[in-house]
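Enquirer: Requesting a structural model of the entry that follows:
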Amino acid sequence: MSAAADPLAEPGGRAVHPALRWATVDLAAYRANLRHLQELVAPAELMAVVKADAYGHGATTLVAAALEAGVRWFGTLDLANAHELRAAGVGDGVALFAWQFGPRETFERAISERIDLGISSLRQLEAVASAVEAVSRALAPDAAAAAPVPALVHLNVDTGLHRDGALADEWDALVTRAVRLREAGILRLRGVYSHLAEASDEEDTGSAELLASCIERAARLGATFERRHLTASSAGMERPELRLDMVRMGSNTYGIPVTDGVSAADRGLLPVMTLSASVARVKRIAAGTGVSYDYTFRAPRDTTVALVPVGYADGVSRRAQHGVTIALHGKRYPIVGRVAMDQFLIDVGDDPVAVGDEVTLFGTGSRGELTVGEWADLIETIGEEVTCGIGARVKRVYV
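Expert: Predicted coordinates for the structure are as follows:
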């Protein structure tokens, strides 16, 4: 039984949680979201994006859950994350897609572990080709002409986001070289892809048209691609005509809404993470008493404050003191005073509260707490930033 489901019981029946702070990760909700999204984007394939330690949820555990849901493509961003998953037992029959590389990145291990590579430039392509030759020689050092172990390559087009990707005037040279390397058995053209800015429907349509034009130009140069992918969570939901062969989704899979004014429930999704803590101290203070740094809050009346041992080191923004409320015993109470590195205070008035009582910062909303989307709105950010910022000392509890 998980820690979240196994509280310590005190005499009188009141439950006291043994931990200071924890994040409950609901694997059943994650699998349900994945199955829902797979059905939604079909016949396109779903790539589950698990970069940034699965948006703070724990990549190794969530990938295992996703495999149970039938997902076979994962976006890792960088090679370190992909290597960690291979080392954890994710076999090469499962595709791990990485696309952000350092200027001196070496690709030998990635090629040996059959990791899919998003390539944006001739320099990267040549580095991959050199790595293929090195891997092939290592596998057959005595052979006069070792058969190459082809790299799994996706060519990236910059269609307007201006991050990764080859610009339109660089595209033909990149494709031409890739075709020659494919003909030499150095690589497979596993995919062609881009990313939308999601600034407006009109601009996204223009990006999609530019990608289609680049694919046509590539075909004239002899390139054929196994998969085309363009959309992520937002456009993947809202622009079905742009889903192509595969959709890369991160936020939606964790039940984090990606459209203003739209909740996870509106999308048929379930929040995966619930952030909780135990009350660490309770104090009765008199009217006029200041609390926390700078005394930005002074009690307007005699009241009780409860100390919650979570702070900005754990991912709770200092902006949370302005309007964020915390659930305790099914009721919400405001954060008062500065959020510190390790703790903050809530004003519970005259309501009963004791050390060890469980508070919920955000979750499903079923116990009166904010959802992660509501939390993010109150501190003027997005849900992804909230979950990615949950620190390492917050124990992840999987249920």
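Enquirer: hey, let's count contacts and neighbours off CA atoms from now on
Expert: Will do.
Enquirer: My understanding was that Met273 contacts Ala23; is that so?
Expert: Yes - judged on CA atoms under 8 Å, Met273 makes contact with Ala23 at a distance of 6.4 Å.
Enquirer: Closest to the centroid, which residue in this protein?
Expert: Tyr55 (3.0 Å; CA atoms, centre = their mean).
Enquirer: tally of neighbours for the residue lying closest to that residue once chain neighbours are set aside?
Expert: Computed as CA to CA, 6 or more residues apart in numbering, the closest residue to Tyr55 that is not its neighbour in sequence is Cys388, at 4.7 Å. Other residues lying near Cys388 total 16 when counted by other CA atoms under 10 Å.
Enquirer: same question, Ala184
Expert: The local packing of Ala184 (other CA under 10 Å) involves 12 other residues.
Enquirer: What separation do you get for it and Arg109?
Expert: 21 Å (CA to CA, to the nearest Å).
Enquirer: With Thr60 instead?
Expert: Thr60 is 19 Å from Arg109, where distance means CA to CA.
Enquirer: So what's the residue count around Glu39?
Expert: Using other CA under 10 Å, Glu39 has 12 other residues around it.
Enquirer: for Arg180, same thing?
Expert: Neighbour count of Arg180, defined by other CA under 10 Å: 14.
Enquirer: and it, what element?
Expert: Here Arg180 sits within helix 168-183, counting by DSSP states H and E.
Enquirer: How about Met237?
Expert: Using DSSP H and E, Met237 sits in helix 233-238.
Enquirer: and that helix, which residues are buried?
Expert: For helix 233-238, a neighbour-count test (16 or more other CA atoms under 10 Å) marks Ser233, Ser234, Ala235, Gly236, Met237 as buried.
Enquirer: same for the longest helix anywhere in the chain, what does it pack against?
Expert: As assigned by DSSP state H, the longest helix anywhere in the chain is helix 201-220. In terms of contacts (3 or more CA pairs under 8 Å, 6 or more residues apart in numbering; DSSP states H and E), helix 201-220 is packed against helix 168-183.
Enquirer: run this one through as well so I can compare:
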Amino acid sequence: MTGLAVAARNDPGARPRLDIDLEAVGRNTRLLADRAAGELMAVVKADGFGHGALDVARTALANGATRLGVTSLEEAWSLRDAGLGVPLLSWLNPVDSDYATAAARDVEVAVPGLQHLAAVAEASGRARVHLHVDAGMARDGADPASWASLCRAARRAELRGEIDVVGVMGHLGCADDLDDECNALGRTRFAWALETARACGLRPRDRHLAATAATLTDPRAHHTMSRVGAGLVGIDPSRSTRLQPAMTLTAPVVQVRRVRAGTPVGYGHAHRTAAATHLGLVPLGYADGLPRLASGRAEVQVRGVRRPVVGRISMDQLVVDLGSRGVDPGETVTVFGPGAAGEPTVADWAAWADTIEHEIVTGIGSRVERRTLAVPHLRSLS
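Expert: Alright, predicted model coming up:
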């Protein structure tokens, strides 16, 4: 026979929750600021890598970062609206973006080509720009064939009083592997880009190539500034440094049932129980950011012990094999956390889904309640 127990529907604690540890962000920032040869830009794009852009920004600035970076101007407006008046760079915008407002609100913008340069120069106000060179990724930034033309055009716009070229930036494509030859190519191309810019009469005070991995492992990529985002929240793509993960995801068991051996579980009956056991239902699924590809591999922690996720992860729920003893409905499971108590980590979930930690932390959906565990003392940043 099977037995079924159901948690009370009106239990206010019966919902998934994401806890953000800002003290961990502070510790990571201090370590990264110590490693950087120059200034540290705190990159808080994608809502601070899913940890809350404003909280991460304020914490990073209170712990050694001196400026902020985002991709879109919309992200920049949110930081300015919150009263953060530090230097702020936005580097991924359509040609027809509101560059006049960027200049008025003191938001620096990246320029990856002649069309963007023309749009920024024609907007009202005198924008501060960072010329962006493609350092070998065939992604964002000006390709080497057009770089000299971009630098000359930027210098003419500067002389006309339309812009100030305050920076040159690039990005390494293989910095997570220090020995990859692509890094040497990227460093060489960036050095050439700086020489070309100077030969055209530009004098950019901010020069930045290194992101988290290169900041931690490759001083040769350090210039006047490093841009760090993932490292702030405890992700080191180079696997060289112990950073402190800042995110813990928990959820209640809302239903427990005892089943026979051979019981099929979930869509497609992808799993059948090997023995009589208890199954726990957890109200989290791929709509909440848990990757379906982790089905059949993932684990959660229940009462201090890791238990397997069985069957396919669904849109709104997953099933955990609780073993012979089961648990009480309403008990909390830890989906991932820092790992200090043996719980799965974001890195574990990334491995189970054959992806990277960045995708896991930025994918947690809006249905999950968010809570800030600790807010370090913050100085005034306006």
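Enquirer: what TM-score do we get after superposing?
Expert: After superposition, the two chains reach a TM-score of 0.91 (TM-score structural alignment, normalised by the length of structure 2), with 360 aligned residues with a CA RMSD of 1.5 Å.
Enquirer: quick one on the thing from earlier: now which residue in structure 2 aligns to the residue nearest to the centre of structure 1?
Expert: Taking TM-score structural alignment for the superposition, Tyr55 of structure 1 sits opposite Phe49 in structure 2.
Enquirer: could you measure that match against Arg35 of structure 2, distance?
Expert: Counting by CA to CA - Phe49 of structure 2 and Arg35 of structure 2 are separated by 21 Å.
Enquirer: Same check on Ala103 of structure 2?
Expert: Shown here: Ala103 of structure 2 relative to Arg35 of structure 2, a distance of 32 Å by CA to CA.
Enquirer: With neighbour numbers in mind, choose between those two.
Expert: Neighbours were counted for Ala103 of structure 2 and for Arg35 using other CA under 10 Å; Ala103 has more, 20 against 17.
Enquirer: Grab the nearest non-local neighbour of the more buried one.
Expert: Spatial nearest neighbour of Ala103 of structure 2, excluding adjacent residues (CA to CA, 6+ apart): Ala127 at 4.7 Å.
Enquirer: and the aligned residue in structure 1 for that neighbour, how many neighbours?
Expert: Matched across to structure 1, Ala127 of structure 2 falls on Ala151, judged by TM-score structural alignment. Per other CA under 10 Å, the neighbour tally for Ala151 of structure 1 reads 29.
Enquirer: Just confirm Ala151 of structure 1 contacts Ala184, I think it does.
Expert: No - counting by CA under 8 Å, Ala151 of structure 1 stays clear of Ala184, with 11.6 Å between them.
Enquirer: ok, back up a step: whereabouts in structure 2 does whatever helix or strand comes next after the helix holding Met237 of structure 1 align?
Expert: Going down the chain from helix 233-238 of structure 1, the next helix or strand is strand 246-249, by DSSP H and E. Mapped onto structure 2 using TM-score structural alignment, strand 246-249 of structure 1 spans residues 225-228.
Enquirer: ok so, going back, which of Thr60 and Arg109 of structure 1 has more neighbours?
Expert: Per other CA under 10 Å, whichever of Thr60 of structure 1 and Arg109 has more neighbours is Thr60, with 19 against 14.
Enquirer: measure the counterpart of Arg198 of structure 2 in structure 1 to Tyr193 of structure 1 for me?
Expert: With TM-score structural alignment as the criterion, Arg198 of structure 2 lines up with Ala219 in structure 1. Using CA to CA, Ala219 of structure 1 is found at 14 Å from Tyr193 of structure 1.
Enquirer: about what we covered before: can you get me the centre-to-centre distance for the helix holding Arg180 of structure 1 and its chain?
Expert: From the chain centre to the centre of helix 168-183 of structure 1 is a distance of 32 Å (CA atoms, centre = their mean, to the nearest Å).
Enquirer: Give me the mean deviation of it from structure 2.
Expert: Superposed on structure 2, helix 168-183 of structure 1 shows a mean distance to its aligned partners of 1.5 Å (mean CA distance after the TM-score superposition for structure 1).
Enquirer: what does that helix contact?
Expert: With contacts defined as CA atoms under 8 Å, 6 or more residues apart in numbering, helix 168-183 of structure 1 is touched by 121-122, 125, 129, 155, 157-158, 166, 187-189, 214, 217-218, 221-223.
Enquirer: cutoff 6 Å now
Expert: By CA atoms under 6 Å, 6 or more residues apart in numbering, the residues outside helix 168-183 of structure 1 that reach it are Leu122, Arg188, Ala223.
Enquirer: Out of these, who's the most crowded?
Expert: Comparing those by number of neighbours (other CA under 10 Å), Arg188 comes first, having 21 neighbours.
Enquirer: So what does that one match up with in structure 2?
Expert: Under the alignment (TM-score structural alignment), Arg188 of structure 1 pairs with Asp164 in structure 2.
Enquirer: isn't that match right next to His130, touching?
Expert: No - using CA atoms under 6 Å, Asp164 of structure 2 is not in contact with His130; the gap is 8.8 Å.
Enquirer: Identify the contacts common to these two.
Expert: Residues touching both Asp164 of structure 2 and His130 (CA under 6 Å, 6+ apart): there are none.
Enquirer: sorry, back to before: can you state the residues of structure 2 onto which whichever helix or strand comes after the longest helix of structure 1 aligns?
Expert: For helix 201-220 of structure 1, the succeeding helix or strand toward the C-terminus, using DSSP H and E, is strand 228-229. Mapped onto structure 2 using TM-score structural alignment, strand 228-229 of structure 1 spans residues 207-208.
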